[in-house]
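Asker: here is a sequence together with a model predicted from it:
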Amino acid sequence: MSENMPELRPLSAYGHVSAIQTRWMDNDVYGHVNNVVYYSFFDTVVNRFLIEGDVLDIHGGETIGLVVETSCRYFAPLEFPQTIQAGIAVSHIGRSSVRYEIGLFTEGSKAPAAEGYFVHVYVDKETRRPTSLPERLKALLETIRL
């Protein structure tokens, strides 16, 4: 690693971990999961956490999180068939935004195959204008804060 690269987080550094199964269609012609699928994994693990935490109602909720920034660094290939351990943590909670840190690990691996982040800005579902984070959401996010 270069001096400019931050140290990689182990899976134990993430406050929440869930499994994601790769699919046949995730592989590209090079035999590994295509890079764009990693962002789908990020979206899936974050929104699953929020839905299971009962703070995101994708059909009837008044606020929604819009992705305004993402990043991913790739270290090892993922492929089908594999079960990925996706770890998430929160590194920043703002008035209307949240930064999630995500690590994707193959089962049993100590180092991530990929690491990235995902920033949501929460907006009113109708007006699409930023809104303050609901208290229940902030409380859940605090449980996985770095």
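Answerer: Great, that's in hand.

Asker: make it CA atoms for all contacts and neighbour counts henceforth
Answerer: Noted.

Asker: how close does Val55 sit to Ser2?
Answerer: 39 Å (Cα to Cα, to the nearest Å).

Asker: okay, now Asp43: neighbour count?
Answerer: Residues within reach of Asp43, counting by other Cα atoms under 10 Å, total 14.

Asker: what residues sit buried inside the strand or helix carrying it?
Answerer: Here Asp43 sits within helix 35-52, counting by DSSP states H and E. Using 16 or more other Cα atoms under 10 Å as the test for burial, helix 35-52 gives Asn35, Tyr38, Tyr39, Phe41, Phe42, Val45, Val46, Asn47, Phe49, Leu50.

Asker: and what of stretch 127-144?
Answerer: Of the residues in stretch 127-144, Pro130, Thr131, Leu133, Lys138, Leu141, Ile144 count as buried by neighbour count, 16+ other Cα under 10 Å.

Asker: kindly report the same for stretch 93-107.
Answerer: Ile93, Ser96, Ser97, Val98, Arg99, Tyr100, Glu101, Ile102, Gly103, Leu104, Phe105, Thr106.

Asker: and those residues, which two are furthest apart?
Answerer: Using Cα to Cα, those reach their maximum pairwise distance at Ser96 and Thr106, which is 32.8 Å.

Asker: who touches the helix holding Asp43?
Answerer: Ser18, Ile20, Asp26, Leu56, Asp57, Cys72, Ala86, Ile88, Tyr100, Ile102, Phe118 (Cα atoms under 8 Å, 6 or more residues apart in numbering).

Asker: second one coming, line it up with the first:
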Amino acid sequence: MSREPFRARADYAAFRSIPTRWADNDVYGHVNNVVYYSWFDTAVNAHLIEAGVLDIHGGAVIGLVVETGCRYAAPLAFPQVIDAGIRAARIGTSSVRYEVGLFAEGEAEAAAEGFFIHVYVDRESRRPVPLPADLRAVLAAISVHRG
């Protein structure tokens, strides 16, 4: 079975640098796999917060993760800085598939790449809602289909 190649840096629309921490390493001397998922959340949610389209404390609409996955190509370890590239691979009515590439600082090849799907819901009812127009515009700017 052949493995699909990892995406290049140029395939991602926005980047966030994330420093590793001493506590990120596990007993095998590299970053533990669960930390990668926190980097995915950090990169995407920080982008949305900074763009002014996600209010984690009082916004009427929030994103809930319904699916996630990760592929690993090379280990990362403290002390390194990670460049997390993000893109919106699919923008639906109430959901978004985010894809994230994790690169060691300055490296051309991804050490890992993952995805997660957010379904956007009403904060109170937890029922899906259409993506707000301002969120949709920010997503369009990082979409794989941007022109």
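Answerer: On my side now, so go ahead. Remember, predicted model here, so these are calculated numbers, not experimental data.

Asker: now, which of the buried residues of stretch 127-144 of structure 1 sits nearest Ser12 of structure 1?
Answerer: Ser12 of structure 1 lies nearest to Ile144 out of those, by Cα to Cα, at 11.6 Å.

Asker: can you find the partner of that closest one in structure 2?
Answerer: Counting by TM-score structural alignment, Ile144 of structure 1 lines up with Ile142 in structure 2.

Asker: OK, contacts around that match?
Answerer: Ile142 of structure 2 makes contact with Tyr12, Ala13, Ala14, Ile86, Arg87, Ala88, according to Cα under 8 Å, 6+ apart.

Asker: what does stretch 113-122 of structure 2 correspond to over in structure 1?
Answerer: Under TM-score structural alignment, stretch 113-122 of structure 2 corresponds to residues 115-124 of structure 1.

Asker: how big is the offset of that stretch relative to structure 2?
Answerer: Its matched residues in structure 2 lie on average 0.5 Å from stretch 115-124 of structure 1 after superposition (mean Cα distance after the TM-score superposition for structure 1).

Asker: figure out how far that stretch is from the centre of its chain.
Answerer: Remark: stretch 115-124 of structure 1 is offset 9 Å from the chain centroid, using Cα atoms, centre = their mean, to the nearest Å.

Asker: circling back: mapped onto structure 1, which of the contacts of Ile142 of structure 2 hold?
Answerer: Contacts conserved in structure 1 for these, using both residues aligned by TM-score structural alignment, their matches' Cα atoms under 8 Å: Tyr12, Ala13, Ala14, Ile86, Arg87, Ala88.

Asker: what's the burial count for the residue mapped onto the fourth one from structure 1?
Answerer: By that I understand Ile86 of structure 2. Residue pairing (TM-score structural alignment): Ile86 of structure 2 is matched to Ile88 of structure 1. By the criterion of other Cα under 10 Å, Ile88 of structure 1 has 29 neighbours.

Asker: which stretches of structure 2 form helices?
Answerer: Listed in chain order, the helices of structure 2 (DSSP state H) span 33-50, 133-141.

Asker: mind listing what the nearest residue to the match of Ile86 of structure 2 once chain neighbours are set aside touches?
Answerer: Setting aside the residues directly before and after it, Ile88 of structure 1 is nearest to Ile102 in space (Cα to Cα, 6 or more residues apart in numbering), at 4.6 Å. Ile102 of structure 1 is in contact with Tyr14, Phe42, Ala86, Gly87, Ile88, Ala89, Glu115, Gly116, Tyr117, Phe118, counting by Cα under 8 Å, 6+ apart.

Asker: for these, pick the one with the most neighbours.
Answerer: In terms of neighbours by other Cα under 10 Å, the contacts of Ile102 of structure 1 top out with Ile88 at 29 neighbours.

Asker: what separates that one from Val123 of structure 1, distance-wise?
Answerer: Taken as Cα to Cα, the span from Ile88 of structure 1 to Val123 of structure 1 is 22 Å.

Asker: residues in contact with Pro130 of structure 2?
Answerer: Taking Cα under 8 Å, 6+ apart as the criterion, Pro130 of structure 2 is in contact with Thr93, Ser94, Tyr120.

Asker: so can I have CSV of those residues showing distance to Pro5 of structure 2?
Answerer: Putting the contacts of Pro130 of structure 2 into CSV (distance: Cα to Cα, whole Å) gives the following:
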residue, distance to Pro5 of structure 2
Thr93, 29
Ser94, 29
Tyr120, 30
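
Asker: cheers, nothing more for now.
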